[in-house]
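**Student:** Fold the stuff below for me.
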Amino acid sequence: MPEGANPAADYELGLRLLNARAMQRVLGSLGDPYAMVLRGADDPYPLYTEIRERGPIYHSGTGSWVTADPEVITEVLADPRWRMSGPDGSPAAEQPLPFYGYGTPGAEADEHLRLRAHWEPLVDPEALAAHRKTVERECLARLDRVTGGDLMADYAWPVATAATGALLGVPAAALPRYAECCAGAAVLPDTLLAAQPLALVRRTEEAVAGLDELFGGAPGAPDGTETADRAVRVLLSTAAAPATAHLVGNAVHALLAEPGWWQALCRDPDLAPAAVAETLRYDPPVQVEIRVAAAPVAPAGTDLAAGSHLVMITAAVGRDGARHPEPDDFRLDRQAEPEPLAFAGGLHHLPVAPLARAQAEVALRILAEARPNLRPSGAPVYRRRAPVVRGPVELPVLGLGET
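**Tutor:** Below is the predicted model:
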């Protein structure tokens, strides 16, 4: 038995997680589209359409209120009465047994203002302009030695973790451990909503602890000893590195699905920013934002008590035909359309969004320049019970290892 293991605690937590999964499965079978989203689907967008058709906001059998309405989402994200967790850091009572339901430390808007001095120098325009050169070197170095045919394992994830690690000052000798921890912590946002298997929960916990140690945290040290600088680096590692990898994977999958668009990018690699922007509309790496009401509120005229839990399907807004013509078509030539609500709030809106976009743009441009013969060789594989984070676990391709 591992040192520090607590069989009684594991049994209790495992039972709660199992009950939550069973509850969500039953509710999904009864026709609740949000419960089906929690269970997982290779293509969740038809479920998002069902959620939109239920009106601006509806009460799911899971206990959460759910919306895919752009006006409601925009209103909530701008309202300080909606927080990432309860005012005391506790989860909302209606949440369906989340493990990490207390929210992400440092994710409130006021916390970001307090931490601005620690994250802003990493992602200001001048820093990102210099960082793009680092990302380019990492992309080219990876392509020089790639031999496999999985875009995620052989390119997207190695580039994302190496580039993010370089920005955060991870020593070269520690990069393999850093990459392992980033991948292990990628499921963290999903644990806010969808109960995961116990073993995965414990691996996620270990990955976050590993990142904290890499950035100088002492195991078992009191919370008050954690510096703001280290907290920012851990948060960027658990958010920006996975967002970059998934953004690259989702973009390449969409581009290869319509070979004309991949060829267009290869002819003009400067279209990489357009490809990233369209991916953020069409299939973003962050699909959901969640908030808890700190006071009574009435979005869309619906009275909600303090403590109410609201799930905002931000990815659905990009497929809203009232905002985007031909919303289910991936196109690089969209003009003058509303900004998508991907990376819409909190941590995603501030340091993560510019970093993930910059890294993904460089990764796509280099890939198009170096591998114009890239083509799909099989269907992508997606992880189940991943309502917040979306990206292929595997994306089989041909031409990645060719020179």
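
**Student:** Please make it C-alpha for all contacts and neighbour counts, starting now.
**Tutor:** Will do.

**Student:** Now do the closest residue to Pro392 other than its chain neighbours against Arg390, distance only.
**Tutor:** On the basis of Cα to Cα, 6 or more residues apart in numbering, the spatially nearest residue to Pro392 that is not a chain neighbour turns out to be Tyr382, at 4.9 Å. Here the criterion is Cα to Cα, to the nearest Å. By it, Tyr382 lies 8 Å from Arg390.

**Student:** residues near Thr62, how many?
**Tutor:** 20 (other Cα atoms under 10 Å).

**Student:** That one: helix or strand, and which one exactly?
**Tutor:** Assigned by DSSP states H and E, Thr62 belongs to neither a helix nor a strand.

**Student:** just checking, it touches Arg25?
**Tutor:** No: between Thr62 and Arg25 there is no contact under Cα atoms under 8 Å: 10.3 Å.

**Student:** Now list whatever residues contact both of these two.
**Tutor:** Ala35 (Cα atoms under 8 Å, 6 or more residues apart in numbering).

**Student:** residue contacts, Arg81?
**Tutor:** 293-295, 297.

**Student:** In strands, which of those appear?
**Tutor:** Using DSSP state E, the members of the contacts of Arg81 that fall within strands are Ala293.

**Student:** Name the member of the contacts of Arg81 that has the highest neighbour count.
**Tutor:** Neighbour counts for those (other Cα under 10 Å) peak at Ala293, which has 24 neighbours.

**Student:** if I pick that one, what's in contact with it?
**Tutor:** Shown in contact with Ala293 (Cα under 8 Å, 6+ apart): 81-83, 86, 304-310.

**Student:** Would you do the same for the sequence below? I want to compare the two.
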Amino acid sequence: MRTAQTLASDEYFAAVTAASYQDDPYSCLSALREAGAVHRSSSGIWLVTRYEDAARLLKDPRLSNDTVTAAEQTAAVVRGSARSSGYRLPQPVTTLDPPEHKRVRTLLGQAMGADLTARLRPRIDAVIGELVDRIRAGDSEGDLVADFALPLPLTITGELLGVPPEDLSKVRAWGEALARNGDPEFLVSAADRAHGAAAEEEFATYFASLTLQRRRSGGTDMIAALSTAKPHPVAGRMSFAERVVNGMFLFINGYHNTVSLISLTVLALLRFPDQLAALRADPGLAAAAVSEAMRYDSPIQSIARVTVADYAVGGRTVPAGQQVMSLIGAAHRDPRAFASPDRLDIKRKGALPALSFGSGAHYCMGAALARLQAQAAVSAIVLSFPELELAGEPEWHPTIALRGLRRLPVQYRQSSASTAGATT
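**Tutor:** Modelled structure (predicted):
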């Protein structure tokens, strides 16, 4: 028998395939949230819609992150120089449970270094300066994603991991294909699954070669650091295959979600001119603006976990072995947690933390770097281009779990005709 909650969740999954969903997912998410705190779809996925439940679920150690094995292990074989060893890609750090999660995260953190953001800040500022100069020297209209939001984190992530600049374009293409496969499997077409599998294999081959190269030649990047580090007294060392898969993971997550965070923050500010004016009047609000924009329109729309035992949430009991999806977009607009949740307010007082970077032991390792890039980028954009405005409708990536813009058409400055008209 189909319950009202099942009907509501099935209607949600039907709605997300419509083109109009990308333009406004929040009407649908709000309706689902107000229909109930927890829903089970006929596909077997449980949906958690309210902030309090989602926040508790994300940091609860009684749930597993191993959604890969829960669905099916589909890792590609690392080819090329690793073929004779028969390596298969293990799971990346985000899908591991203790004690393996702590071991791999410790080693990644060691390679990153405690002073990562301080070390990278001068380079971030330099890249931003180059991008602003390039925009000023170009046309008055452009695409903020291609002109600014994409090249900044792509450059920084590439340098952090030791990916040569000439390879960034093809590596980014593989990342885009894999991001599309991050949605629930039944929402991904057979063609996209095949494309994603091919991209994963090519990406793995590339990173296997890069990892071997960094082990031989050394360097200051993370891949070199992981490859040449002495064994940790407790965590030991990563295997070759672990270095490959986590290099891939760090690259995709290091740039992809930061692109979205920058562009979605700018879009939100342009849609709320009073908030844009407030930021220009007080640039010290940049950190608050990024945090509030992340709540208002999150780059991460859902995070999945798996129950390892019967689990009570939102007045219902989810049986063991079930996938539970926290709908971050719905939780961030929950009026039980946020006053006037459909409004951007960069001076919001006492706001609960956004859940986009996760929570608890699995809180995103790169969150501080993503925030730093977004804050510096947004400040530079709104202060360097005081006449910035939308120049067309945004174009969205067709993904559900990850929300991001393909294009954000903007006018950086008024044309000479407009300026003349304004002064007469």
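
**Student:** And the TM-score between these chains?
**Tutor:** In this superposition the chains share a TM-score of 0.79, using TM-score structural alignment, normalised by the length of structure 1; 363 aligned residues with a Cα RMSD of 3.2 Å.

**Student:** ok so, going back, and which of the contacts of Arg81 of structure 1 is nearest to Ala179 of structure 1?
**Tutor:** When those are compared for distance to Ala179 of structure 1 (Cα to Cα), Ala293 wins out at 35.5 Å.

**Student:** one step back: for the contacts of Ala293 of structure 1, which one is nearest Thr147 of structure 1?
**Tutor:** Leu310 (44.6 Å).

**Student:** Tell me how many other residues crowd the closest one.
**Tutor:** With neighbours defined by other Cα under 10 Å, the count for Leu310 of structure 1 comes to 28.

**Student:** That one maps to what in structure 2?
**Tutor:** With the correspondence set by TM-score structural alignment, Leu310 of structure 1 lines up against Val324 in structure 2.

**Student:** hang on, its match is in a strand, isn't it?
**Tutor:** Yes: Val324 of structure 2: assigned to a strand according to DSSP: H, G, I helix; E, B strand; the rest coil.

**Student:** contacting residues for it?
**Tutor:** 45-48, 304-307.

**Student:** how about Ala370 of structure 1, what's its partner in structure 2?
**Tutor:** Per TM-score structural alignment, Ala370 of structure 1 is aligned with Ser384.

**Student:** now its match: how far from Phe13 of structure 2?
**Tutor:** 41 Å.

**Student:** how about the strands of the stretch 301-403 of structure 1, start to end?
**Tutor:** 309-312, 375-376, 397-398 (DSSP state E, counting those that start in this stretch).

**Student:** Out of the ones you listed, flag the one nearest Arg142 of structure 1.
**Tutor:** Closest of these to Arg142 of structure 1 is strand 397-398, at 15.7 Å (criterion: Cα to Cα).

**Student:** In structure 2, point out the residues matching the closest one.
**Tutor:** Residue span in structure 2 matched to strand 397-398 of structure 1, by TM-score structural alignment: 410-411.

**Student:** burial of Ala111 of structure 2, as a residue count?
**Tutor:** Neighbours of Ala111 of structure 2 (other Cα under 10 Å): 20.

**Student:** can you confirm it is in a strand?
**Tutor:** No: counting by three-state DSSP, Ala111 of structure 2 falls outside a strand, being helix.

**Student:** residues touching the residue nearest to Arg316 of structure 2 when sequence neighbours are not counted, list them.
**Tutor:** Of all residues not flanking Arg316 of structure 2 in the chain, Val38 sits nearest, at 7.2 Å (Cα to Cα, 6+ apart). Shown in contact with Val38 of structure 2 (Cα under 8 Å, 6+ apart): 5, 46-49, 313-316.

**Student:** where's the aligned partner of Val38 of structure 2 in structure 1 relative to Thr302 of structure 1, distance?
**Tutor:** Residue correspondence, TM-score structural alignment: Val38 of structure 2 in this structure matches Ile57 in structure 1. Using Cα to Cα, we find Ile57 of structure 1 at a distance of 8 Å from Thr302 of structure 1.

**Student:** This completes my enquiry, with thanks.
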